[in-house]
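1. Provide a 3D model corresponding to the input given below.
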Amino acid sequence: MAKEIERKFLVLGTSWRRLANAGVSIRQGYLIASDERSLRVRAYGDGRACLTLKIGHTAMARDEYEFDIDPAIAEEMLSQSIGTVITKVRYEVVQQEFTWEIDVYGGRHSGLVVAEVELESEADLPAIPAWIGREVTGDERYSNQALALSEGACQFADEPHDQTG
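-> Below is the predicted model of the structure:
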């Protein structure tokens, strides 16, 4: 069984950019969304696409199953997703043995920048880089599912995050 264990944080400033890879654009939509499970589809700017099923509802860990799919099928699924299709660019920064994924959101969530670090175990304690802000692990407002299903513009304008998006 695949297990996703991650912590999520807001990002401060832009200093992370000098450490990041070139990034990849992502369009993401939800086909099924509930408190306990979700089915999402992603189309990447580099031509890849995937379907991901997540099951469980804890702050840090869930079962996760991901399948590569044909990009044309992903486009069709995105057109049928519920809520709004999220747009973002994902960058990666490697710090020690951990990879931080920084998502710079576009569209109605423009300005929101969130970093996630995937862990092998809930006991892992990665060093927190200086550009990492407040932890939002378990704060459902910052879940991609909640962002896709929320009404209106980004609700986090008062949060400290990278405005250069």
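2. okay, CA-based contacts and neighbour counts for the rest of this
-> Fine.
3. I'd like the next helix or strand past the longest strand belonging to the chain.
-> Taking DSSP state E as the assignment, the strand of the chain that covers the most residues is strand 82-95. Where DSSP states H and E defines the elements, the next helix or strand beyond strand 82-95 is strand 98-105.
4. check which helices and strands that next one sits against.
-> Strand 98-105 sits against strand 82-95, strand 113-118, with contacts defined as 3 or more CA pairs under 8 Å, 6 or more residues apart in numbering; DSSP states H and E.
5. quick one: contacts of it?
-> For strand 98-105, contacts defined as CA atoms under 8 Å, 6 or more residues apart in numbering pick out 86-94, 110-119, 126, 165.
6. so it versus strand 82-95, what angle?
-> 140 degrees (axes from the mean of the first three to the mean of the last three CA atoms, to 10 degrees).
7. show the buried residues in the contacts of strand 98-105.
-> The neighbour count (16 or more other CA atoms under 10 Å) marks 86-93, 110-119, 126 as buried among these.
8. next up, for comparison:
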Amino acid sequence: MAVEIERKFIADPAVLAHCRSGTQLIQGYLYTDDANTIRIRQAGECMLVTWKSPRRGCCREEIEFAISPADGRALLARVPASRRLEKTRYRVLHAGAGWDVDVFGGTLAGLILAEIELEREDQLVTLPSWVRREVTSDARYRNSRLAGSVMPERTAA
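-> Got it, this is the predicted structure:
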């Protein structure tokens, strides 16, 4: 089983100057409890089902697999709006590392989160100037909690 090692940060709108070509993502949360998160994600025509374990620090187990676009669209259509979110994901390079910058839409418009996936928990990360503060351990910033909810903190424009 794959292990995702990821840190998450609130990003300043200054990062948008580095965001060139993004991918529109729609995520629907099929099931969430203290031990499991199961979601369906649409990225263009690609449909992915993902299971994630609870986070331990910046680590969690993850299983992800593609399903047919028709099945994915049918499944996503059955997820209530209160369990969905929309965002545009950009890939931004900084100090030789790739960051995923998510610019949220809908009720979360104005929220910008930046994530970096690591090879090791103790890996040194050079933070860009557009990073505000780390929210890796703040449950309010989990996508499954953000779906259909109000924004925990608005990113200043």
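9. circling back to that earlier point, and the longest strand of structure 1, how far from the chain's centre?
-> 5 Å (CA atoms, centre = their mean, to the nearest Å).
10. same question, stretch 3-19 of structure 1
-> Worked out by CA atoms, centre = their mean, stretch 3-19 of structure 1 lies 10 Å from the chain centre.
11. same thing with stretch 68-82 of structure 1?
-> How far stretch 68-82 of structure 1 lies from its chain's middle: 18 Å, per CA atoms, centre = their mean.
12. look through structure 1 and tell me its longest helix.
-> With residue count as the measure and DSSP state H as the assignment, structure 1 has helix 71-79 as its longest helix.
13. quick one: it to strand 82-95, angle?
-> 120 degrees.
14. which strands or helices does helix 71-79 of structure 1 pack on?
-> Helices and strands touching helix 71-79 of structure 1, by 3+ CA pairs under 8 Å, 6+ apart, are strand 24-33, strand 37-44, strand 49-55.
15. what's the distance between residue 109 of structure 2 and residue 131 of structure 2?
-> Residue 109 of structure 2 sits 18 Å away from residue 131 of structure 2, going by CA to CA, to the nearest Å.
16. go on, residue 91 of structure 2?
-> 15 Å.
17. I'd assumed residue 85 was in contact with residue 150 of structure 1.
-> No - here residue 150 of structure 1 does not reach residue 85: they are 11.1 Å apart, not a contact under CA atoms under 8 Å.
18. more neighbours, the two?
-> residue 85 (22 against 14; other CA atoms under 10 Å).
19. quick one: the more buried one from residue 53 of structure 1, how far?
-> 17 Å.
20. coming back round to it: redo the helices and strands packed on strand 98-105 of structure 1 as TSV? Include distance to residue 69 of structure 1.
-> TSV is the format used below for those (distance: least, CA to CA, whole Å):
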stretch	distance to residue 69 of structure 1
strand 82-95	18
strand 113-118	23
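21. right, so of those, which gets closest to residue 140 of structure 1?
-> Comparing these against residue 140 of structure 1 with CA to CA, the closest turns out to be strand 113-118 (13.1 Å).
22. which residues touch that closest one?
-> With contact meaning CA under 8 Å, 6+ apart, strand 113-118 of structure 1 is reached by 4-11, 98-105, 132, 161-162, 165.
23. so what's the residue of structure 1 positioned farthest from its centre up against?
-> Distance from the C-alpha centroid of structure 1 peaks at residue 72, with 22.2 Å (CA atoms, centre = their mean). Residues near residue 72 of structure 1 by CA under 8 Å, 6+ apart: none.
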